[in-house]
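Asker: Predicted model follows, preceded by the sequence.
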Amino acid sequence: MYKDELPLVSIITPSYNQGKFIRETIESVLTQDYKNIEYIVLDGKSTDDTVDILKEYAKSEPRFQFISEPDHGQGHAVNKGVKMASGEIIGWLNSDDTYFPGAIKKIVDFFERYPYLEVVYGKGYHIDEKSNIINSYPVKPYKKPEDFFDFNIICQPAAFFRKEAFINVNGINESLYFTLDYDLWIRIAKKYSLRFINDYLANSRLHPDAKTMASALDRGLPEILDISNKHFGTVSNNWLYHFLTHYNEIGPYWYLNLFKNFDVFKNSPKIITTNRYEDFWTGPSLQINIEIDQRNPLEALLIKGENIIFHNLELRVYLNNEFINKYTVKEKDFELEIPLSSSQSSIIEIKCSHQFTPSNLGINVDSRSLSYIARDIIPLSHKEHDFYNKFKNEPNTICQWLNNNRKETPTLILPEY
């Protein structure tokens, strides 16, 4: 076939301050043996040498074009690039990733052979800063949308899609950061056909500045939980295993708060209101209004706090006006695990016999009556209480505990469009 008889393939590269990698990325596209390529780089106004490199290629390569202007992140750049693209087949290659020689021709041949397919993807490697292979990306042949429940089965740079399918599912959700491609593939899979090629097509680079490494925990896991709930109604234990195994040093409190936000343990007790101040200080009477589902009763209350002023902090706990127990806090940094039992929405009150007014101590003009700082207040169901104790005392066995105590099956939530 002549060049103008072949499908035009548009490669989109979002770029920002990846000058040390982007030349290798560009070369991996322009040296492909498939020549009917349109290459568009959307640069977010880089401040390193990226723009100089882009100008160099724009002068010498008619298939290459770029824009360098402020954008709203990677998703915005890819969406903008796809709208600009003239090709019916799109490849999304980040500015630190690379294609294997011959990758695009293999993809085009497959799309030509199976015109009903909307996404074709292959295998990929993780590589380091010097392009040395670290390991294979854990891809999986696609059969049904639920295949995405346990993990992202597609290596993003090794995936190509039809522009029409991308546009019809409204492109990338620009509010996402870590799960841009994961969410996109699931939305496409709910409506279109995907196919796996058992061949290596691309390299995904891992380095300290890559978001897959730099933001995996603080932004990655919350987005994964959100996307999983949105598409499957729950989250797979496999996702939880990964983070709990690789980031167990962060401790149970962070995970418990996150799991509450995304209902990982289903219908667990939740705080509706509390009179704790925004800076985490409490007054002499801390009141906590808790919503409790009778299917998942309250079993305990965790408080992680700081006793800054007093040698002995005396706390008296009441559940629905009934006295439960008294605690004495001697440490500056303390954790209280308070056994409580209730199967209906309740009010917990913690009265403190010690208080001070900051302005009286000459600290500032704060006239509040304060007792201590309560950084975390977490009501626990039976499963959450077990999770907390297992994580606290035997963190290396927490994944096995999840396997034994949390069984989740995905329910595919179909799109509204």
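Answerer: Nice, thanks for sending it over.
Asker: From here on, just use CA atoms for contacts and neighbour counts.
Answerer: Fine.
Asker: Would you map the strands across the stretch 301-417 of the chain?
Answerer: For the stretch 301-417 of the chain, applying DSSP state E, counting those that start in this stretch gives strands covering 313-319, 322-329, 333-342, 346-352, 372-380.
Asker: The fourth one versus strand 313-319: what angle between them?
Answerer: Counting by axes from the mean of the first three to the mean of the last three Cα atoms, to 10 degrees, strand 346-352 lies at 160 degrees to strand 313-319.
Asker: And for Asp52, the neighbour number?
Answerer: Neighbours of Asp52 under the rule other Cα atoms under 10 Å: 12.
Asker: Am I right that it sits in a helix?
Answerer: Yes. In this structure, Asp52 lies within a helix as judged by DSSP: H, G, I helix; E, B strand; the rest coil.
Asker: which residues does Asp376 contact?
Answerer: 253, 302-305 (Cα atoms under 8 Å, 6 or more residues apart in numbering).
Asker: can we see that at 7 Å?
Answerer: Contacts for Asp376 were tallied using Cα atoms under 7 Å, 6 or more residues apart in numbering; they are 303-305.
Asker: Alongside the first one, take a look at this:
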Amino acid sequence: MPLMGNSTVSVVIPAHNAGRTIAETLESVGAQTHADLEILVVDDGSTDETAQIVLAHAATDRRIRLLSQPNAGVAAARNAGIAASGGAFLAPLDADDLWHPAKIERQLRVFREGGEKLGLVYSWFALIDRHSRVVQLRHRPRHEGDVLAALAFHNFIGNGSSALIRREAFDRAGGYDPTLRARGGQGCEDWKLYFEIAERYHFGVVAEPLTGYRDLPENMSSDVLQMLRSRDLCTADLSPRHPELERAFRSGRNRLSRLLFHRAIRSGRIHEVAGLALSIMRYDPVFFAMLAGALPVSAAKGLIGRLWRSGGYQGQSGIEFARLNSP
């Protein structure tokens, strides 16, 4: 598709059986103060009413288009939507997440101030529940400029809906990797793309929680063993190009396994706790030693909880995301 104006933002929403959330997601996009948008929803083989809901919204907002494909996974769906788009900037958005009305406007402002060296501008986010209430705000790092080493350690952006990406940067990075799904490691496509953009461009940040990230038990990111497999596959692809970052990759892997271990304990998924314990024993023996000796579950919860909370804080629980910030 021919490129549109320099201020046009292509919003790309992959949607698989998103009938419960897609309407609210589209409403948050439609409320953006930056109105020069094209909004592409890629129905990735849904069997529910997703397509009908999108078409109903498209009837009242001509910026919305529906694309349909057999189920191929989130990376393939995003790539298909981006290939059909024409904006100078790309704004991926998951079909159950929300945006603050000024998100795109504030990110474009950072792009204008940063110039051509900026390839991606991200915002902070708030975790929200199925009722769009804020359940957690966390201190986020403020990584800007050359962020490659920071990304080798962990995905500090934290989700697939907070980034605004220059199209040229996306194209040079090669897009989202659809092979992760076939290799049994879907989940870290965002992190891999961000890293490959950071190899070529600087990053900017809007240090406000302008994305509502819905982290529900049925979400892909809740499959802790798959997320760890995905991280390992991406690291195997990326790390040979950067031997100088070997320690950051290794430390980041240990960090993720600890966080996922905490998540599995809190949710009572004992089979995943066992699998993660084996992984931790191999890659992070110091941490494993802390847990050795058959700690009671209550003690393990307390220990891991303290480690988890050391990176953030609980705050403003119960507030609707739409009321978190004023435009």
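Answerer: Received it, and whenever you're ready, just let me know what you need. Just so it is clear, the model here is predicted, and its values are computed rather than measured.
Asker: Just give me the closest of the contacts of Asp376 of structure 1 to Asp199 of structure 1.
Answerer: Using Cα to Cα, Lys304 is the member of those that sits closest to Asp199 of structure 1, with 51.1 Å.
Asker: just checking, that closest one touches Ile373?
Answerer: No. Using Cα atoms under 7 Å, Lys304 of structure 1 makes no contact with Ile373, being 8.5 Å away.
Asker: which one of those two has more residues nearby?
Answerer: Ile373 (21 against 16).
Asker: Tell me the residues of structure 2 aligned with the top strand by length along structure 1.
Answerer: Assignment by DSSP state E gives strand 194-205 as the longest strand of structure 1. Mapped onto structure 2 using TM-score structural alignment, strand 194-205 of structure 1 spans residues 203-214.
Asker: next one: stretch 286-293 of structure 1
Answerer: So stretch 286-293 of structure 1 sits over no part of structure 2, by TM-score structural alignment.
Asker: Please apply the same query to stretch 341-356 of structure 1.
Answerer: Using TM-score structural alignment, stretch 341-356 of structure 1 pairs with nothing in structure 2.
Asker: Which parts of structure 1 are helices?
Answerer: 19-30, 50-60, 74-84, 103-113, 163-168, 180-189, 211-214, 221-232, 237-246, 252-261, 382-393, 398-405 (DSSP state H).
Asker: Can you lay out the ones you listed as JSON lines showing distance to Tyr137 of structure 1?
Answerer: Listed next are the helices of structure 1 as JSON lines, based on distance: least, Cα to Cα, whole Å:
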{"stretch": "helix 19-30", "distance to Tyr137 of structure 1": "18"}
{"stretch": "helix 50-60", "distance to Tyr137 of structure 1": "27"}
{"stretch": "helix 74-84", "distance to Tyr137 of structure 1": "21"}
{"stretch": "helix 103-113", "distance to Tyr137 of structure 1": "16"}
{"stretch": "helix 163-168", "distance to Tyr137 of structure 1": "23"}
{"stretch": "helix 180-189", "distance to Tyr137 of structure 1": "14"}
{"stretch": "helix 211-214", "distance to Tyr137 of structure 1": "13"}
{"stretch": "helix 221-232", "distance to Tyr137 of structure 1": "18"}
{"stretch": "helix 237-246", "distance to Tyr137 of structure 1": "15"}
{"stretch": "helix 252-261", "distance to Tyr137 of structure 1": "27"}
{"stretch": "helix 382-393", "distance to Tyr137 of structure 1": "29"}
{"stretch": "helix 398-405", "distance to Tyr137 of structure 1": "22"}
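Asker: so which of those comes closest to Ile90 of structure 1?
Answerer: It's helix 163-168; of those, that one is closest to Ile90 of structure 1 (Cα to Cα) at 6.1 Å.
Asker: what range in structure 2 matches that closest one?
Answerer: The aligned range for helix 163-168 of structure 1 is 167-172, by TM-score structural alignment.
Asker: So which bits of that stretch are buried?
Answerer: Using 16 or more other Cα atoms under 10 Å as the test for burial, stretch 167-172 of structure 2 gives 167, 169-170.
Asker: Sort out which one of the residues you listed lies nearest Leu26 of structure 2 for me.
Answerer: Arg167 (21.8 Å).
Asker: which ones are touching the closest one?
Answerer: Counting by Cα under 7 Å, 6+ apart, Arg167 of structure 2 touches 88-90.
Asker: For Asp223 of structure 2, state which of those residues is nearest.
Answerer: Leu90 (27.2 Å).
Asker: Please report how far that closest one lies from Leu148 of structure 2.
Answerer: Leu90 of structure 2 sits 21 Å away from Leu148 of structure 2, going by Cα to Cα, to the nearest Å.
Asker: okay, these two: which has more neighbours?
Answerer: More crowded of Leu90 of structure 2 and Leu148, by other Cα under 10 Å: Leu90, with 25 against 22.
Asker: so who does the more buried one touch?
Answerer: For Leu90 of structure 2, the contacting residues are 9-11, 164-167, by Cα under 7 Å, 6+ apart.
Asker: Sitting in strands, which of these do you find?
Answerer: Counting by DSSP E, those contribute 9-11, 164-166 to strands.
Asker: In a markdown table, list those along with neighbour count and distance to Ser132 of structure 2.
Answerer: A markdown table is the format used below for these (neighbours: other Cα atoms under 10 Å; distance: Cα to Cα, whole Å):
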| residue | neighbour count | distance to Ser132 of structure 2 |
| --- | --- | --- |
| Val9 | 27 | 25 |
| Ser10 | 27 | 24 |
| Val11 | 25 | 20 |
| Leu164 | 26 | 22 |
| Ile165 | 26 | 25 |
| Arg166 | 22 | 29 |
